[in-house]
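Engineer: Have a look at this prediction, sequence included:
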Amino acid sequence: MKSLRTLQIHPFSHWSLRSKTLLIFMLLIAIPLSLQGIITYYDFSMSVERRTADYSAQLVGQINRNLDRTFMEMQRLSLMPTYDPGVLGILRKYSGPALANQRPAVEDLEKMQLYIAGMTYNRPEIRGIQLFAGSGYTFSNVDASAIRSFTDVKREAWYERVKQADGAWVVIPKHRPSYYLDNGGQDYVSVARLIREPNTNEGLGLVKIDLKEDVFRQIVSNVKFEEKGGLLVVNSRGELFFQQGSGGLTPEMMDELRRTTELPQASNVRHMNIQGKTYLAIVDYSDYSDLKVISFIPVESLLKETKDLRNFTFGIGLICLISAGALATFFSYRLSRPLAALKNKMLRVEQGSFKQSVKVESQDEIGQLSRSFNRMVEEIDRLVHEVFVIGLREKEAELAALQSQINPHFIYNTLESINMLALKRQNDEVSDMVSALGRLLRYTVGRNARLVRLREELESTASYVKIQQLRYGERLKVMIDVEESLLGYEVPKLLFQPLVENAIYHGIGDREEGGTIWIEAVRFEAELLLTVRDDGKGMSEDELQQLRQSLAAPQFSAAETAGEHGLALKNINQRLVLMYGERYGLHVDGSPGEGTAFTITIPIREEGERDD
């Protein structure tokens, strides 16, 4: 038991009051400062991210709208040849495969060049507009020395998506056209569509508008992004159209960002983790052009200002904590000094020196405690002398009690003589009654232990029952129902005999037909339930209520003191409460004509557990 109690001691129980006070002061200062710093840092960080995200969302939205206007104009240009009869007539003339490698007439070339030149007028962002006839000839505004005259467009990588569009306009991502002779390794973004015969829907050729990368640079030139951020323009397939800045991303990381499926086909702001680095990605998607403008900013660069705030807050908090620690040390010393003096005086009193007193320095609780200590020590010193005198008198009383022990032995010897005489005269009933009375007396006054085995308590009760059965004869029946495994448990002494006596005298004793008393014991988890019940006249609800109130009352009333049975029941209940606590005791229940039941609940003491 001692080891268990030691384990349950709180780890701070050995700390001095000064240490505990200092710890409390430090916690009261450190916790609010830490919470304030954390909340301020978090709120400022979130505010910076929100402002940056809102600003970037507006920028990428504006960029995407400008791109939509640009591609809308390119789409309109690509549609113009399909409404021009002259252009359709020339394309119709050179649409047959049999005319492959045959140059058009000079007149047709001049008409087409003038038409295409008009389309590209005042549009420097257009590298070239090509009209591919069915024969493979290429009509273009580009100088003849810089472009191939004949091109098999069906072999181009981009042709398949134009064919699948079936006459609708298509935006082709960055690619390197094979028909430019002076390409110089440049890539272009293009808008293209098939040209069909209006009446028969037969293919006449293909129009393709190649755009320089400047078209994107001009749109984003007036937009200011974060210093370490970057911008991507891709389509829903992840194909690259334009890139500005890298934001610290390697080419491999850029490819991963471009291909990632985490970016939805809708406007969105989210955090992305790319190879262990966190980025704030702002996406704006256009249904018209199927383009996504992605602005990505390293979160680390966004939080640069917040880190400065965090360091400043940490420095201020550390200075405040050191200052508070010094003040807490000073005040904890001032508060604990009189208590330390009081503790030293109490240690001397504990060692037996009762001539101690402490100086009262204040009128607060510590001063009141000091005054109470002085009065207590004076009273203890006085009581010690009185106890010494009382102790001498108790020694004399013990001698008298020793002499009085002769009386029980005299009674036992007398009962034994009566028993021998009854046996000699063959009066078995008198012999049984005297033997039972002897056993009952030995159990009642022969031992001073508060706890006995359940077996011993039942044997003593059986002796009492035997005496009563000699008196009542067949009218009294007593049934004991207890499992063998419960007989070794300890119970308070003299529990059953008062309850059986109460059942006989108040339940079935006056009834002509007699009755039965049941004594039962049952284990329920860690508790033992002991029951004494009878089938006598029982009790009304008012009588039960009065008995329960009597059992719960702390003091004995005059009526209880005058009557033996009420006193015995209350004595049992108070013994149980004192031994086991308020939750245990004697419970009574019954009804008129149905008998009365007394139930006792006590905790089970396993072998090895004893009262100190």
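Structural biologist: Looks like it came in fine.
Engineer: Could you use CA atoms for every contact and neighbour count after this?
Structural biologist: Fine.
Engineer: Contacts made by stretch 302-314 with the rest, please.
Structural biologist: 37, 41, 44-45, 48-49 (Cα atoms under 8 Å, 6 or more residues apart in numbering).
Engineer: export those to TSV and tack on distance to residue 576, secondary structure and neighbour count?
Structural biologist: Converted to TSV, those look like this (distance: Cα to Cα, whole Å; DSSP: H, G, I helix; E, B strand; the rest coil; neighbours: other Cα atoms under 10 Å):
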residue	distance to residue 576	secondary structure	neighbour count
37	58	helix	20
41	62	helix	20
44	65	helix	17
45	65	helix	19
48	70	helix	16
49	69	helix	16
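Engineer: Identify, from those, the entry nearest to residue 533.
Structural biologist: residue 37 (70.4 Å; Cα to Cα).
Engineer: Tell me how far the closest one lies from residue 327.
Structural biologist: Distance, residue 37 to residue 327, using Cα to Cα, to the nearest Å: 22 Å.
Engineer: again with residue 19
Structural biologist: With distances taken as Cα to Cα, residue 19 is found 14 Å from residue 327.
Engineer: cool, residue 163 as well?
Structural biologist: 83 Å.
Engineer: Residue 533 too?
Structural biologist: Between residue 533 and residue 327 the distance is 70 Å, computed by Cα to Cα.
Engineer: Neighbour count for the two, which is higher?
Structural biologist: Comparing residue 533 with residue 327 by other Cα atoms under 10 Å, the one with more neighbours is residue 533, at 23 against 15.
Engineer: Am I right that that one is in a helix?
Structural biologist: No: counting by DSSP: H, G, I helix; E, B strand; the rest coil, residue 533 falls outside a helix, being strand.
Engineer: What is the burial count for residue 445?
Structural biologist: Residue 445 has 9 nearby residues by other Cα under 10 Å.
Engineer: another one to put next to it:
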Amino acid sequence: MKNGASWLKTTTIKGRFVRIVLGNLMLFAVVTFSLMSWFQHVLERKIGDSAQQSVQTVAGNIDVYLKNMIRLSDSIVADSELQNLLKVNPSFDAAGSVGSMIEALKQLKVFSVANEFIYSIGIYSPDSGKMLTTADGIYTLPEGRQPNWLDTVLKYRDSPYIGNGLIDAVPSFTQDGGASTFSVARRMRTGNGAEHVLLLNSDKSVLGKLIGEVNGIEGTGIVVADERGGTVYAAGNPDIRTADLSGIPLKEEADTGLLRRVELNGKTFFVIRKRSDVSGWTVSLVMPESAVFSDVTVMRQNVLVLLALLSVLSLLLFALLYMQLSQPIKRLMTGMMRVEKGLPFVPIPIRRMDELGYLQQKFNQMVANEQQMRKQIYSEQLHKKEIELKFLQSQVNPHFLYNTLDSIYWVALESGVKEIGSLVLDLSRFFRISLSRGKDFIPLSETIEHLHCYLRIQQFRHMEKFEVVWDVDPSLLDVKVMKLMLQPVVENAIVHGLEAVDGTCLLQIGVKRSGEYLQCSVSDTGVGIEADKLRELWAEIHEEGGSGNKTYGLKNLYQRLYILYGDDMRFAIDSDAGKGTKVTIRIHLNRLERSTDAYESYHRRG
């Protein structure tokens, strides 16, 4: 994991892009060929299902036909009239009753009419070696030769035997001597103890009608084989008509899927087989693999060509994209290096409006703002030096001021003028807290005491002009705040809000906790401020440079608060003309503590 993170940190953007492009191409290739393999598997499964249905249909048609032949044989064997005719001349001897043989042939022809696909119906006499058939009358097998199927049929007793190409089932001069027919053969008993063999012969061409046209995939073939594997009928692909398919598992015996791959004459085929429950024959559907997957092969070739074209196109697009990205980044890096070396900054030309253009624009603005801030900080430092100089000038000899005020206080007491003494004492305390031995942060308790002194002095000047209402949370008295934080606000309320009103006004001072904030408010019931003038007042407070006498104190206070507490401070003025004005200062308590600690730590190090 660490090595991967280190590689990401050290690899260039170009290297990352190359790896991303190649990775995506490889992923596309893997996904595409996986989908093709899946599609090939699905196609094979669907073709297997379709082939299974075809094989079952063919096997079912053959079974129906054979069942009809078996039922017909049952009817013939059970026919009493035919049995009586066979009793008269069981060996088909010419010296016997010729009329009975003629009647027997007529009766057999009646049965043959029931199935138009039957070539002939014959009855074989093992005793004489003669055959009575509807197609050829009576003929005799060569002397001394018995049919090779006779023992098999007799072993089946009264059950039908379905044979393929039974030699001598028909005369040798027709139907290749029986090779081009298939037969339903069974033992037939007569009442006199004689045994005959009933043969229902069908031309193998009837299987072609039962199977139908071999359509679908080019090169498909169907093979019907008997129990010994001999071909009963074959249609379709000539390459498979003589193929031995006996070693291929049947559909119900296959352990993996429906289709089985086999090699026939050097070619690969798919084979599915179904055994007939009636005859024991096997129906095999054979399809060439190349034809089954011809579309997949074409698709695979097209995908390879598409992948090659996509690779070339991706690399070209990558090169174009990299050039589009690298050039703005290089210009941005050049601008950064100039700023780092302290060289004169030349704004980067903006030639695009996308994310990189936005980044270049913001970099230009950032550098311009940084240079402006440097100028502002330099101006503030000069201004601070001027304030410090004036402050030092005001503290030429504070002890002289305190001693003088102390002397005036005692003279006033000795003269019996207690009001003057109290006024001088408040003035002395006011100056002591204002100076605070050079401290910039004092507890809220001293700030409140400072306001008390100031307000008593103002109330002495403005007899019965205003009343003061205090709302101070005692739990906040130990919190340290900026010195002279509330006095300019109170002074502004008295001078600009209360002095212009006839009668007694109300001055409310609140110090309380509001959630995680210290909230200080000063409200009066003075003349108030009109909306337009309030907007002008706000503009003067926030603008740089000098201001009028009416806003100098508030502007100076706002700037000091913002420098110390930043965005954790909220300064608000709410006023209604003729009703009064309210000034609210909100400072986050955590920021109060951090700012105080940082300031004191800095001055201790100094």
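Structural biologist: Thanks, I have it. Keep in mind it's a predicted model, so treat the numbers as computed, not measured.
Engineer: what's the TM-score here?
Structural biologist: The TM-score (TM-score structural alignment, normalised by the length of structure 2) is 0.48; 357 aligned residues with a Cα RMSD of 4.7 Å.
Engineer: quick one: which of the contacts of stretch 302-314 of structure 1 is nearest residue 347 of structure 1?
Structural biologist: residue 37 (46.1 Å).
Engineer: Number of residues surrounding the closest residue to the closest one other than its chain neighbours?
Structural biologist: Leaving aside its sequence neighbours, residue 37 of structure 1 sits nearest to residue 313 (Cα to Cα, 6 or more residues apart in numbering; 6.2 Å). The local packing of residue 313 of structure 1 (other Cα under 10 Å) involves 19 other residues.
Engineer: Kindly provide the distance from residue 313 of structure 1 to residue 35 of structure 1.
Structural biologist: Distance, residue 313 of structure 1 to residue 35 of structure 1, by Cα to Cα: 11 Å.
Engineer: can you map out the helices along the stretch 501-612 of structure 1?
Structural biologist: Per DSSP state H, counting those that start in this stretch, the stretch 501-612 of structure 1 carries helices over the ranges 541-552, 558-562, 564-580.
Engineer: what packs against the last one?
Structural biologist: So the one you mean is helix 564-580 of structure 1. Applying 3 or more Cα pairs under 8 Å, 6 or more residues apart in numbering; DSSP states H and E, one finds that helix 564-580 of structure 1 makes contact with helix 496-503, helix 541-552, helix 558-562, strand 585-591, strand 595-603.
Engineer: same deal with the shortest one?
Structural biologist: Judged by 3+ Cα pairs under 8 Å, 6+ apart, the packing partners of helix 558-562 of structure 1 are helix 564-580.
Engineer: And the helix it packs on, what's buried?
Structural biologist: Across helix 564-580 of structure 1, burial judged by 16 or more other Cα atoms under 10 Å covers 565-576.
Engineer: Look at the closest residue to residue 210 of structure 1 other than its chain neighbours and say how many residues are nearby.
Structural biologist: Distances taken as Cα to Cα, 6+ apart put residue 190 closest to residue 210 of structure 1, at 4.4 Å, once the chain neighbours are dropped. Around residue 190 of structure 1 there are 25 other residues, counting by other Cα under 10 Å.
Engineer: name the element residue 190 of structure 1 belongs to?
Structural biologist: Per DSSP states H and E: residue 190 of structure 1 is located in strand 188-196.
Engineer: What is that strand packed up against?
Structural biologist: helix 17-79, helix 159-165, strand 170-175, strand 203-211.
Engineer: Output these as JSON lines; include the columns distance to residue 561 of structure 1.
Structural biologist: As requested, those are exported to JSON lines (distance: least, Cα to Cα, whole Å):
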{"stretch": "helix 17-79", "distance to residue 561 of structure 1": "51"}
{"stretch": "helix 159-165", "distance to residue 561 of structure 1": "111"}
{"stretch": "strand 170-175", "distance to residue 561 of structure 1": "109"}
{"stretch": "strand 203-211", "distance to residue 561 of structure 1": "116"}
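Engineer: Figure out which of the ones you listed is closest to residue 230 of structure 1.
Structural biologist: helix 17-79 (11.0 Å).
Engineer: Which parts of the stretch 251-400 of structure 1 are helices?
Structural biologist: Remark: helices assigned in the stretch 251-400 of structure 1 by DSSP H, counting those that start in this stretch are 251-259, 299-302, 304-350, 365-404.
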